[in-house]
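Asker: predicted model and sequence below, questions to follow.
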Amino acid sequence: MGLRNAQQKKNQQIVQKMIKALDDDPYEPRRYYDLGSMLTEMQSFQQAEELFLKGLNVFEKEPAKQNILHYGLGNVYYSAGMYTQAVQQFDLVTDQKLRLDSLMMLAQSYYAQQQYQQALAYALTVSEKRPADPSPSALLGDCFLALGDFKNAQNYYDKSLAKDPANVRVNFQRGIVALALGEDGSRFFQQVKQTDPKFYRQNKERLDDIATLIKDRQDPRE
């Protein structure tokens, strides 16, 4: 409890400094973004939303400066589980430096809404533009797994793990795919167990159920 209170106090101090920085220069969009992102991290979603909307209004006649604010507001909505609103904001980002990040967030937003084909399209674009980044490949694996395409899921999880071999969640997902394909997934689950024993314990009991569901989807019964 003491550690939690200490972190909350530290966060409040950071927020106060950011508020002062914004007051000192209210015409710098990055100040809105930094403060809004901190509020989002603290799950103060309403405050973050209000701040970004205020910033968008301030720069109403300067659309180039609105890009980072649309991106920040999209992250607020995504974090709050408001995926339709998140998509609307990420779609408005045109700045080239932020565009790929926005495309990745669009992919994640569509995935969260179980719109896997749309998520695939955006994640594939990011994967092609950022071949060294393991995240797009991992999301592509998630999409194909959700669609029951285990071979493609295997392919993209392997690509992601080639760049980030110790990733706990991707190793777990890769193990599930191995089970679905009738292969031995033990080495992936062993990696999870070694890297994050708590994650493994929390998810171990789900293995049998997940494997059963995947196999039923692969070979549905009449």
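Answerer: Yes, it's here.

Asker: CA atoms for contacts and neighbours, from now on please.
Answerer: Noted.

Asker: residues contacting the biggest helix by length in the chain, please?
Answerer: Scanning the chain for the longest helix, with DSSP state H as the assignment, gives helix 2-24. For helix 2-24, contacts defined as CA atoms under 8 Å, 6 or more residues apart in numbering pick out 28, 31-32, 34-35, 38-39, 42.

Asker: where do the strands sit along the chain?
Answerer: Assigned strands in the chain: none (criterion: DSSP state E).

Asker: putting a second one here so we can go through both:
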Amino acid sequence: MNQNHKAFQLWENGQLNEAIQLLFKEIEKNSENSDAYCNLASLLILAKKYEDAQVVLETALKKYPKQLELLYAFGNLYYHKNNAIKALDYFIKVFNGNEVRLKEDATIMIGQCYLVLNNPKKALVYLLLAHENNKKDNSVILLLGDCMMQISYFNEAKNYYIKSLKLSPDNDEALFKRGLVGAALKEKSENFTSFFEKSKELDPKKYEERLYQLKEIESFIFSQNNNIKKETYDRRDG
């Protein structure tokens, strides 16, 4: 069996460390196996061993400076390190490349980066393109809903979350966001609270995390509004 395939089988079975060790050994035996570098970096990113992943990618990029898989892996690394600006540089290089599968993946990641950078209109351009290429990709449908939420197009966001739930009725994220957009649209509480309840039932931990994030966002907006009001009053008093 191909060692790369074997490593991912180990990962799927929950044996992440064993998968990483296998790929390290494969690189020691065959330093020209570029796939092993990419896969090892991907597994190290999953294990949140970002510095190790960076060393692996930098080593590989010296050997294969134009390989799009490595550029994509670098983008993925910086995205997970919460550096969306640097991640964008790599994903855009892949987007401008000539590998169809990687280009499609990069299109989605560019959209995600722009969302993280609070630029939903730019995100929308890439995510609509990704959606055009694959109408059934639920992750893209959810991201489109998030874009619409960020620009306060709540009815459009609601339509995307409904599409998502048609494809995957037990998607806890889609259920939570359908509840959220229902609250934003001031629907009757009985129309949207059931979505929150089902989302919580499916994944209580994720539900609490999402609630906490919402409270942090609300707190930030509240403090920003108060600062704006204070500055306005100060100017008036001055």
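Answerer: Looks like it arrived, so ask away. As the structure is a prediction and not an experimental result, all values here were calculated from the model.

Asker: and the residue most central in space within structure 2, how close does it get to residue 202 of structure 2?
Answerer: Geometric centre of structure 2, nearest residue: residue 112, 5.5 Å, by CA atoms, centre = their mean. To residue 202 of structure 2, residue 112 of structure 2 is 25 Å away according to CA to CA, to the nearest Å.

Asker: go on, residue 16 of structure 2?
Answerer: Distance from residue 16 of structure 2 to residue 202 of structure 2, by CA to CA: 26 Å.

Asker: residues contacting residue 69 of structure 1?
Answerer: Contacts of residue 69 of structure 1 (CA under 8 Å, 6+ apart): 29, 32-33, 52, 55-56.

Asker: what's the counterpart of the residue nearest to the centre of structure 2 in structure 1?
Answerer: With TM-score structural alignment as the criterion, residue 112 of structure 2 lines up with residue 108 in structure 1.

Asker: picking that back up, tell me which of the contacts of helix 2-24 of structure 1 is nearest to residue 126 of structure 1?
Answerer: Using CA to CA, residue 34 is the member of those that lies nearest residue 126 of structure 1, at 24.4 Å.

Asker: count of neighbours near that closest one?
Answerer: By other CA atoms under 10 Å, the residues close to residue 34 of structure 1 number 17.

Asker: any idea what it aligns with in structure 2?
Answerer: By TM-score structural alignment, residue 34 of structure 1 lines up with residue 39.

Asker: about what we covered before: quickly note the distance from the nearest residue to the match of residue 112 of structure 2 once chain neighbours are set aside to residue 74 of structure 1.
Answerer: Sequence neighbours aside, residue 119 is the residue nearest to residue 108 of structure 1 in space, at 6.6 Å (criterion: CA to CA, 6 or more residues apart in numbering). According to CA to CA, residue 119 of structure 1 and residue 74 of structure 1 sit 16 Å apart.

Asker: in terms of neighbours, single out the busier of those two.
Answerer: Set residue 119 of structure 1 next to residue 74 and count neighbours by other CA under 10 Å: residue 74 wins out with 30 against 25.

Asker: mind listing what's buried in stretch 184-197 of structure 1?
Answerer: Of all the residues in stretch 184-197 of structure 1, those buried under the rule 16 or more other CA atoms under 10 Å are 185, 188-193.

Asker: with stretch 133-147 of structure 2 instead?
Answerer: Buried residues in stretch 133-147 of structure 2, counting neighbours by 16+ other CA under 10 Å, are found at 138, 140-147.

Asker: and if you look at stretch 88-107 of structure 2?
Answerer: 88-95, 102-104, 106-107.

Asker: where do the helices sit along structure 2?
Answerer: According to DSSP H, the helices that structure 2 contains are 3-12, 16-29, 34-46, 50-63, 68-80, 84-95, 100-116, 120-133, 138-150, 154-167, 172-184, 189-202, 204-237.

Asker: please compute how far the shortest one lies from its chain's middle.
Answerer: Here helix 3-12 of structure 2 is found 23 Å from its chain centre; the criterion is CA atoms, centre = their mean, to the nearest Å.

Asker: do the same with the longest one
Answerer: Here the centre of helix 204-237 of structure 2 is set off from its chain's centre by 24 Å, with CA atoms, centre = their mean.

Asker: again, but for the third one
Answerer: Centroid displacement of helix 34-46 of structure 2 relative to its chain, using CA atoms, centre = their mean, is 18 Å.
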